[in-house]
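J.: Quick one: sequence and predicted model below, then my questions.
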Amino acid sequence: MSSYQTPASESPASRSVFGAPCWVSLSTYDLRAAEDFYHAVLGWEWHTGEMGDQYRFASVHGVPVAGVSAAKSIGQTSVAWTPFFAASSANETVARSQERGGTTAVGPISFPPGRAALLADRDGAVFGIWEGALVAGWEEWRRAAPAFVALHTRNAFDAAIFYAEVLGWASGAPEACDVQYEDEEVVLRSKGEIVARIHSGAVESAPDPAIRPRWQVHFSVTDVEACAQAAIAHGGKILSGADGSSEAVLSDPDGARFAVNSDWQAP
C-alpha cells in the first residue's frame, strides 16, 4: 500500500486545508420539516444553490454553514449528519480508503463546483470527502457555526492511523493537519485550531445505529438549554446533557443526532 503523497499539480481550494473538516451535510426524509426544525433550534436561514431544489443550504448571517438533502438523493438511505473532509484528489482519497479496508457508498461524483464521495472507515463510521471550491472561506465557515466533529469508535489509535493515511493527516506537507494524543483521545488541528477529536468507547457491534461507530457534528451556540427546549418543541429529543450543561446531544424529528456546545469559542 502506498503512503500519502500530495499531488504535484495545482489543486482546487480544498487543497489548502486538505484533511480538515470543510463542510457538514444532513440527509433527511423531509426537507421542509428539517428546515423548520433547524431554523427554530439554531436560527439557520435556508436557500437553494447550484445543486438545485434537492439540496438546500443553511446560512448564519449570510455565511453558508451546512447543507441538507433528501435521503437517497446522494446515495444515503438513512438520516444522519455527515462531516466532509477536504481532499486534494477525490479519486486518490477513495483509492487509499479502499486499500486500507474502508468502503465506498457513493462516488466520487460531480457536484459543481467540485466532486464528492461518501465513504465508511473500517469500523463503519460514515464520512464524506470534498474536492473543489469551498462553499465558504474555511475560516469564515468555522466562525459561523460548526465547532468541531468527533468520532466515537472502538479504537481511537487504529482509527487515527486509518484517517491519517487516507486524508493525509501529519503527512509533513505545510497544509497538513496535526495529530496529537491528548487526555486519552486523538486531537486533530488545522491551522492551529482543534477541528476534530477521536474517542474510544465501549461501542458494541450491534446493528443499532445509535451505538455503532459514528462521526458526530458539534455546533457552537450561546444557550444550550434554549436549543434543547426548542428541539423538544419542534419534534426533536434530548439524548444527553442540557439542563445547565455546556453541551447537549440532540436529535431532530427524523432521528439525526448532533451536539450543541456553549463552551467553544470561535477563532
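T.: In hand now; what should we look at? Numbering: from 1, shown residues only.
J.: okay, CA-based contacts and neighbour counts for the rest of this
T.: Fine.
J.: what's next to stretch 114-134, contact-wise?
T.: Contact with stretch 114-134 is made by 12-15, 22, 82-90, 94, 97, 100-110, 113, 151, 153-154, 159, 162, 212-215, as judged by C-alpha atoms under 8 Å, 6 or more residues apart in numbering.
J.: of the residues you listed, buried ones?
T.: 12-15, 22, 82-90, 94, 97, 100, 102-105, 107-108, 151, 153-154, 159, 162, 212-215 (16 or more other C-alpha atoms under 10 Å).
J.: Just the ones of the residues you listed in strands?
T.: 22, 82-86, 103-105, 107-108, 151, 153, 214-215 (DSSP state E).
J.: For those residues, which two are the farthest from each other?
T.: Greatest spatial distance among these (C-alpha to C-alpha): Pro108 and Thr153, at 25.0 Å.
J.: Just say helix, strand or coil for Asp36.
T.: helix (DSSP: H, G, I helix; E, B strand; the rest coil).
J.: ok, structure two:
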Amino acid sequence: MRSAHGPVTAVRGAPCWVSLMTHDLEAAQKFYSAVLGWRFRPASLGEEFCVAIAGGEPVAGIGALAQNFQVSVAWTSYFAVENADDIAGRIRERGATVAVGPLKLGPGRAALAADRDGAAFGFWEGQTMAWSVGRGNAPACLELRTRDAFAAAIFYAEVFDWASGEPGGCDVTYEHDQVIVRDGTHTVATLRGGGVEAAPDPRVRPRWHVHFPVGDVEKVAADAVAAGGTVTPVTPTEAGGSQAVVRDPDGGFFTITSPR
C-alpha cells in the first residue's frame, strides 16, 4: 500500500483501500483489463498481489486467495485504523466476526471481518498510498447496502470512532434515509437500508459495494458480458447518471457508475 510519492497516513476510520481476493490472479487481471482498462504492477505485499493502475494512479488491489483463507471471492473495502488488535476486540464485543487476522501483511497489519448482518469488510493498520474514495481514479463511492442503515451506522461508529468528535476522524450525518460518512473534506462512504430484499439479483445480500467510475456504463456492461461476467440491467442514479452491478467470472461483485 505504498505509492510512488511515498506512504501517507489515512484519516482514522476512513476507507483506505479496496481489494479483490480471487482464485485466479491472472484470469482476474485479464478480465479487469478488458472491462475497465486497468494495467497492473507488483504490490509490496508479495508476488500473489498486484496493484491496478488507471491514468497513472493506483485504483485497487487484486490478490490470490490462499488455501488457508476461508473467505469467498469478493471486493473488500478496508478502513484505516491505529491499532488492529483493538479494532478486532471491538468487533467481537459487538457480536460481529473477525474472520482472518489481524496478521502481518507487507508494511502493515490487516484483518477481514463481517458486521452483524454479514457484510464483509477489512481494516488496515499502517501507512497507505495517496488514495481516497471519490478522488481521481479511485472508486467513485463505497456503499453499504444493508437492512437497517441506522443500526449499521451505530456499529461502525463504535468500531471506527466515527462521529467521536476527536480530531483526525470521520464525521457522520443522516440525510434522506441514508447515512453519509465524510473524512472532513468529502463523502467517503454511504450506508443505505431497506433495499436488500428488493434487490434485482437474489445473490446480493448485505455487503459493501464498490462503485468504479466509467465513461459509458452500457459499453462497459457489454464488455463485461463479453469477458465472461454477468450484469444486472442498467439503472439511473439519483445524480442523473447510470449504473449496473457486475459479477466477474470468479464471483466478485462490483458496481460500474457514470456521472450525469
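T.: Alright, I've got the coordinates. Only a predicted model underlies this, so the values are computations on that prediction, with no experimental measurement involved.
J.: of all the ones in strands among the buried ones among the contacts of stretch 114-134 of the first structure, which comes closest to Asp254 of the first structure?
T.: For these, the nearest to Asp254 of the first structure is Thr82 (14.7 Å; C-alpha to C-alpha).
J.: Touching, that closest one and His218? I think so.
T.: No. At 11.2 Å, Thr82 of the first structure does not count as touching His218 under the criterion of C-alpha atoms under 8 Å.
J.: can you map out the strands along the stretch 101-250 of the first structure?
T.: 103-111, 114-120, 126-132, 146-153, 178-182, 185-190, 193-200, 214-220, 237-241, 247-251 (DSSP state E, counting those that start in this stretch).
J.: the inter-axis angle of the fourth one versus strand 193-200?
T.: Translated: strand 146-153 of the first structure. Here the directions of strand 146-153 of the first structure and strand 193-200 differ by 20 degrees (axes from the mean of the first three to the mean of the last three C-alpha atoms, to 10 degrees).
J.: neighbours of Pro209 of the first structure, just the number please.
T.: 12 (other C-alpha atoms under 10 Å).
J.: For Glu50 of the first structure, find the nearest of the strands of the stretch 101-250 of the first structure.
T.: With C-alpha to C-alpha as the criterion, Glu50 of the first structure lies closest to strand 103-111 of these, at 8.5 Å.
J.: What span of the second structure is that closest one aligned with?
T.: Across the second structure, the stretch matching strand 103-111 of the first structure (TM-score structural alignment) is residues 97-105.
J.: now swap in stretch 221-238 of the first structure and tell me
T.: Under TM-score structural alignment, the match for stretch 221-238 of the first structure is residues 214-231.
J.: buried ones in the matching stretch?
T.: Buried, per 16+ other C-alpha under 10 Å, within stretch 214-231 of the second structure: Val214, Val217, Glu218, Val220, Ala221, Asp223, Ala224, Val225, Ala227, Gly229, Thr230, Val231.
J.: neighbouring contacts of it?
T.: With C-alpha under 8 Å, 6+ apart as the criterion, stretch 214-231 of the second structure contacts 31, 34-36, 234, 242-249, 256-259.
J.: Put the buried members of the residues you listed into a PyMOL selection.
T.: Under the burial definition 16+ other C-alpha under 10 Å, those of these that qualify are selected in PyMOL by:
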select buried, resi 31+34+35+36+242+243+244+245+246+247+248+249+256+257+258
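J.: Most tightly packed of the strands of the stretch 101-250 of the first structure?
T.: strand 126-132 (a mean of 26; mean count of other C-alpha atoms under 10 Å).
J.: corresponding residues in the second structure for that strand?
T.: So strand 126-132 of the first structure sits over residues 120-126 in the second structure, by TM-score structural alignment.
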